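Asks: predicted model and sequence follow; I will ask about them next.
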Amino acid sequence: MASGWTSSTKIDAILALSAPARHSGHDVRLQIDAHFTGWESRLLIDGVAVARQWTGLDAADPFANHGLAATLSDGRELVVECGFNSMLGTGAAAYVDGRLLWESHPGRPIALPARMQALANPERRAQSQAQMAHLKRNWPAMACDIGVGLLFYGVARLSDLPTAAITSAVAGIALAVVQRFVKVDLLGGLARFGIIMGLVSAGLAIAFQDDRAVMLRSTIMGTLTALLFLGDAALGGRWLGKGLANYMPMAMNRRRLALGLGLVGLASAAAEQGVIWWGGKDAWLNWTTFIEMPVSLVLIMLMMRWARA
C-alpha cells in the first residue's frame, strides 16, 4: 500500500518528566502515515511499535483522532492522542495517568479547522460521491462533445469553416447512429447540443458558403437560448429551470438556475461576438476551442453555487 506521506515526531521528555530517571534515556516516537485509502498512526518506544491504529477514508469519521496507549515499565499508563489539525498537518499530545505532559502545538486543538470538518462530514461526503457518480456516468458524452469540437478545429485549420462545419455535422450524425448499437450514453446533454449546433453550422455553410455566417451561428443560437432561459426565469423556472434541476446532483432553485444560465449565455455570446469582430477567424477558433469552455465552466460553477436551494 503506497503512502502519500509519513510524519515522524519525537515526543521529547515524556519519560524524563513522568517516570524515574532510569527511563529518561528511552526514545519515544509517534509516526503517522497517510495512504490513499486512509491513515495510520504508530507509537514506538526504543524503535519498537507498542501501539498502532488505522482509519480508512470510508469510515464514518475518517479524520477522528487516534488514541495510542502503552503501559510504562513502572506500571503507569501512557496515552498519546494524535490527529490532523490542517489538510496535511498533524498534532499530538501525550498523557501519563491522565495528566497532560507534552503537546506538539501547545494551546492548539488537535482537530481540523471548522471549514474542513464541514467538508468531511457524512452529508457532504455523500454529496461528493453523488457528484463523482454523476460525472462518471456522463463522461462519455462529454468526451464525444469535446472530440467533435476538436475535429471542427482541426478541419477549419486545414481548410475553411464551411468544410469544418459540414464535417463536424457528419461526425455528429455518425455518433447518433453508433448510439443505437451501444449501451454507453454518447448523446448526453452536452454532446446532443454540440450535434445540433453542428447541423445549424452545416446549414449556414451550405446556404451562404461564408466563414462569418458559420462564426455567427453560435452567437445567434447562444443569444436565443439565453433569452429562452431568461423568459423561463421570469415565469419561475417552470420548464427549462425545472428540467435542468432534475439532472443536477444537488437541490437547485429552479428560477435562479434558469436566470443564471440565461445571464451566462448572454455573457458568452457577447464575448464571442467581440472576438469575431476584433480578432477574426483564427482568434475565434482559439476562443471557441480552448478558452470559451473553461471560462464558461467557471461561470457556471459560480452560478450553480448561487442557485443552490
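Replies: Thanks, I have the structure now. Numbering: from 1, shown residues only.
Asks: going forward, measure contacts between C-alpha atoms and count neighbours the same way
Replies: OK.
Asks: ok now the helix or strand harbouring residue 30, how far from the chain's centre?
Replies: Using DSSP states H and E, residue 30 falls within strand 28-35. A distance of 29 Å separates the centroid of the chain from that of strand 28-35, by CA atoms, centre = their mean, to the nearest Å.
Asks: what is that strand packed up against?
Replies: Under the contact criterion of 3 or more CA pairs under 8 Å, 6 or more residues apart in numbering; DSSP states H and E, strand 28-35 touches strand 3-10, strand 38-45.
Asks: report the inter-axis angle for that strand versus strand 3-10.
Replies: Counting by axes from the mean of the first three to the mean of the last three CA atoms, to 10 degrees, strand 28-35 points 170 degrees away from the direction of strand 3-10.
Asks: angle of strand 28-35 against strand 38-45?
Replies: Using the same axes, to 10 degrees: strand 28-35 against strand 38-45 is 160 degrees.
Asks: now residue 253. Nearest residue, chain neighbours left out?
Replies: residue 309 (4.6 Å; CA to CA, 6 or more residues apart in numbering).
Asks: for residue 248, helix, strand, or coil?
Replies: coil (DSSP: H, G, I helix; E, B strand; the rest coil).
Asks: what about it, distance to residue 118?
Replies: According to CA to CA, to the nearest Å, residue 248 stands 21 Å off from residue 118.
Asks: pretty sure residue 237 sits in a strand.
Replies: No: using three-state DSSP, the assignment for residue 237 is coil, not a strand.
Asks: so how many other residues sit close to the nearest residue to it once chain neighbours are set aside?
Replies: Leaving aside its chain neighbours, residue 237 sits nearest to residue 255 (4.3 Å; criterion: CA to CA, 6+ apart). Using other CA atoms under 10 Å, the number of residues around residue 255 comes to 23.
Asks: looks like residue 255 contacts residue 231 (just checking).
Replies: No: with contacts counted by CA atoms under 8 Å, residue 255 stays clear of residue 231, the gap being 10.1 Å.
Asks: may I see the buried residues of whatever helix or strand residue 117 lives in?
Replies: Element membership of residue 117 [criterion: DSSP H and E] is helix 114-120. Across helix 114-120, burial judged by 16 or more other CA atoms under 10 Å covers residue 120.
Asks: A further structure is provided below for comparison with the first:
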Amino acid sequence: MKIWSYSRPFTFHGHSCEIKVTLTQSETISSLFIDNFLVDEQYIKYTDGITIFVHPLRTPSGFEAKVEVGYFNWRNVGIAVTENGRLVHESHPGEDLSYGEALMEDLYGMKEHASEAGESKWAQNKYSIYADLGLAALFFIVSKVTGDLVLAAIVGGVTGLGLIVLQRFVKADLLGGFAVFGTIMLAISTAFSLVLQDSYWVQMKSTALGLFTAALFMADGLLRQGAYFGARFERYMPGPLHHNRLAIGMSIMGIVSAGGNYVVAENFSEDFWLMYTTFLDFPIFMLSFLVILRWARKSEGATA
C-alpha cells in the first residue's frame, strides 16, 4: 500500500524523464520513466536502511547517463543526473543526496559501539514492548470486529490497567521505564474514553493526549535537561544520548504525530483512520525517530 510518493521530472536530450519515489508500508521504491515508459526500478526495505539509488539512463537515441536519487534531509528526496562525469541536472541544486546514508551510518556506528548494551536493554525491556504491541493489536482487532471505536478504547484501557495490577505479581517488567507516568496517562486515556463516548473523540484522543504529553516532554527537556523523560527513554536505546535533546525531540515528534492524527481524522473515513493509526504512521515515526537519535547521540568522549 502506497503511503507517500515523490515525483522528480526532468528532460534529457529531448526525452521526458521522471523519477518516482514511492514509500510503502515496508519499503522505498525508486522508479525511472523515460517518455512515460518504466525503464528501471529499484527498492530497499526499511529494515535494510536508507540508500542512494543509482539508475542507469539510456535513451533510445543512444545517450547515456546515471541518475542518483537520495534524501537530502529527513523528509525530502532529490535527484542528480550525471552524463560523462558532468552534472547536467539537479532537482535541488547544491543539496547533498547522501544525507540518508550518512544518517544510517551514524546509527549503525552507534549500534556497533553499543551492541552489548543494546542486547541487555532488549532483554530488560522486551516484555514491556510486547505489552505495548499487544495493546495496539487488541485495539485494532476489537475495532474491526465490533465496529465500535469507543468499546475498543475502553477495552484497551481496562486491559492496560489490568497489566498494572498483574505487574505486582510477576517479575517480568511489563511497564518499562514509565511505570508511574504510564499508569497516570493510561488512567486519563481510559477516563477520556468513558466520559466522551463518541467515535470522533476516540479519534481525537491521540491528538489531545499527544499534545499534552508533548508539552510535558518539552518542559522536561527545556527546564530539567531531560532528567525524567529523557533519562527513561535512554534505557531503551543502544548507546549514550543527551537527555535534553531526546526529550525535546520526542516532544516535537509528538506534536507532529498529533497533527497528523488530526488531519487524518478530519479528512478521511473512520476505517482509514484506524488503518493509519495502527499501521501507516509507523514508517513516519521510524524516520523521525532516526533523526532524533542522530541529533541526541553523544559524541565519543562526551560526558554530558
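Replies: Yep, that arrived. Predicted, not measured: the structure shown is a model, and the values here were computed from it.
Asks: picking that back up, out of the helices and strands packed on strand 28-35 of structure 1, deepest packed?
Replies: Comparing these by mean neighbour count (mean count of other CA atoms under 10 Å), strand 38-45 ranks first with a mean of 20.
Asks: which strands and helices sit next to that one?
Replies: Against strand 38-45 of structure 1 (3+ CA pairs under 8 Å, 6+ apart) you get strand 28-35, strand 48-56, strand 66-71.
Asks: make it 10 Å
Replies: strand 3-10, strand 28-35, strand 48-56, strand 66-71, strand 77-84 (3 or more CA pairs under 10 Å, 6 or more residues apart in numbering; DSSP states H and E).
Asks: give the aligned range of stretch 216-224 of structure 1 in structure 2.
Replies: Stretch 216-224 of structure 1 corresponds to residues 204-212 in structure 2, going by TM-score structural alignment.
Asks: what about that stretch, how far off from structure 1?
Replies: Here stretch 204-212 of structure 2, set against structure 1 after superposition, deviates by a mean of 0.9 Å using mean CA distance after the TM-score superposition for structure 1.
Asks: longest helix in structure 1, please.
Replies: helix 122-158 (DSSP state H).
Asks: so how far is that one off the chain centroid?
Replies: On CA atoms, centre = their mean, the centre of helix 122-158 of structure 1 falls 12 Å from the chain's centre.
Asks: one step back: need the overlap of contacts for residue 255 and residue 231 of structure 1.
Replies: Common contacts of residue 255 of structure 1 and residue 231 (CA atoms under 10 Å, 6 or more residues apart in numbering): 237, 240.
Asks: got a list of contacts for the match of stretch 216-224 of structure 1?
Replies: In contact with stretch 204-212 of structure 2 (CA under 10 Å, 6+ apart) are residues 153, 185, 188-189, 192-193, 196, 198-199, 201, 213-217, 251-263, 265-266, 277.
Asks: rerun that using 6 Å as the cut-off
Replies: Residues outside stretch 204-212 of structure 2 that contact it (CA atoms under 6 Å, 6 or more residues apart in numbering) are 254-255, 258.
Asks: returning to what we had before: so the equivalent of the residue nearest to residue 237 of structure 1 over in structure 2: helix, strand or coil?
Replies: Mapped onto structure 2 by TM-score structural alignment, residue 255 of structure 1 lines up with residue 244. Put simply, residue 244 of structure 2 is helix when judged by three-state DSSP.
Asks: still on that earlier bit, quick one, what contacts the residue nearest to residue 253 of structure 1?
Replies: With CA under 6 Å, 6+ apart, residue 309 of structure 1 has these contacts: 251-253.
Asks: columns neighbour count on top of the residues you listed, output as a markdown table?
Replies: Shown next, in a markdown table, are the contacts of residue 309 of structure 1 (neighbours: other CA atoms under 10 Å):
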| residue | neighbour count |
| --- | --- |
| 251 | 12 |
| 252 | 21 |
| 253 | 17 |
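Asks: okay, the residues you listed in JSON lines with distance to residue 3 of structure 1 next?
Replies: Listed next are the contacts of residue 309 of structure 1 as JSON lines, based on distance: CA to CA, whole Å:
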{"residue": "251", "distance to residue 3 of structure 1": "36"}
{"residue": "252", "distance to residue 3 of structure 1": "39"}
{"residue": "253", "distance to residue 3 of structure 1": "42"}
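Asks: go through those residues and name the one nearest residue 238 of structure 1.
Replies: residue 253 (10.9 Å; CA to CA).
Asks: what are the ranges of the helices in structure 2?
Replies: Going by DSSP H, structure 2 shows helices at 99-113, 115-146, 149-167, 179-195, 199-223, 229-234, 243-267, 270-275, 281-296.
Asks: closest one to residue 9 of structure 2 among those helices?
Replies: Nearest to residue 9 of structure 2, of all those, is helix 99-113, at 21.1 Å by CA to CA.
Asks: and the helices and strands packed on strand 38-45 of structure 1, which is most packed in?
Replies: strand 77-84 (a mean of 20).
Asks: whereabouts in structure 2 does it align?
Replies: Going by TM-score structural alignment, strand 77-84 of structure 1 sits over no part of structure 2.
Asks: which position in structure 2 pairs with residue 186 of structure 1?
Replies: Using TM-score structural alignment, residue 186 of structure 1 lines up with residue 174 in structure 2.
Asks: and the nearest residue to its match once chain neighbours are set aside, how far is that from residue 286 of structure 2?
Replies: The shortest distance from residue 174 of structure 2 to any non-neighbouring residue, by CA to CA, 6+ apart, is to residue 128 (4.1 Å). Distance of residue 128 of structure 2 to residue 286 of structure 2, given as CA to CA: 19 Å.
Asks: the two - which one has more neighbours?
Replies: residue 128 (19 against 12).
Asks: so what does that one match up with in structure 1?
Replies: That one, residue 128 of structure 2, aligns with residue 141 by TM-score structural alignment.
Asks: quick one: residues contacting its match.
Replies: 186-188, 191.
Asks: again, only using 8 Å
Replies: By CA atoms under 8 Å, 6 or more residues apart in numbering, the residues touching residue 141 of structure 1 are 185-191.
Asks: which of those residues are retained in structure 2?
Replies: Contacts conserved in structure 2 for the contacts of residue 141 of structure 1, counting by both residues aligned by TM-score structural alignment, their matches' CA atoms under 8 Å: 185-188.
Asks: neighbour-wise, which of those leads?
Replies: residue 186 (23 neighbours).
Asks: how close does that residue get to residue 143 of structure 1?
Replies: Distance, residue 186 of structure 1 to residue 143 of structure 1, by CA to CA: 8 Å.
Asks: do the same with residue 254 of structure 1
Replies: With CA to CA as the criterion, residue 254 of structure 1 and residue 143 of structure 1 are 27 Å apart.
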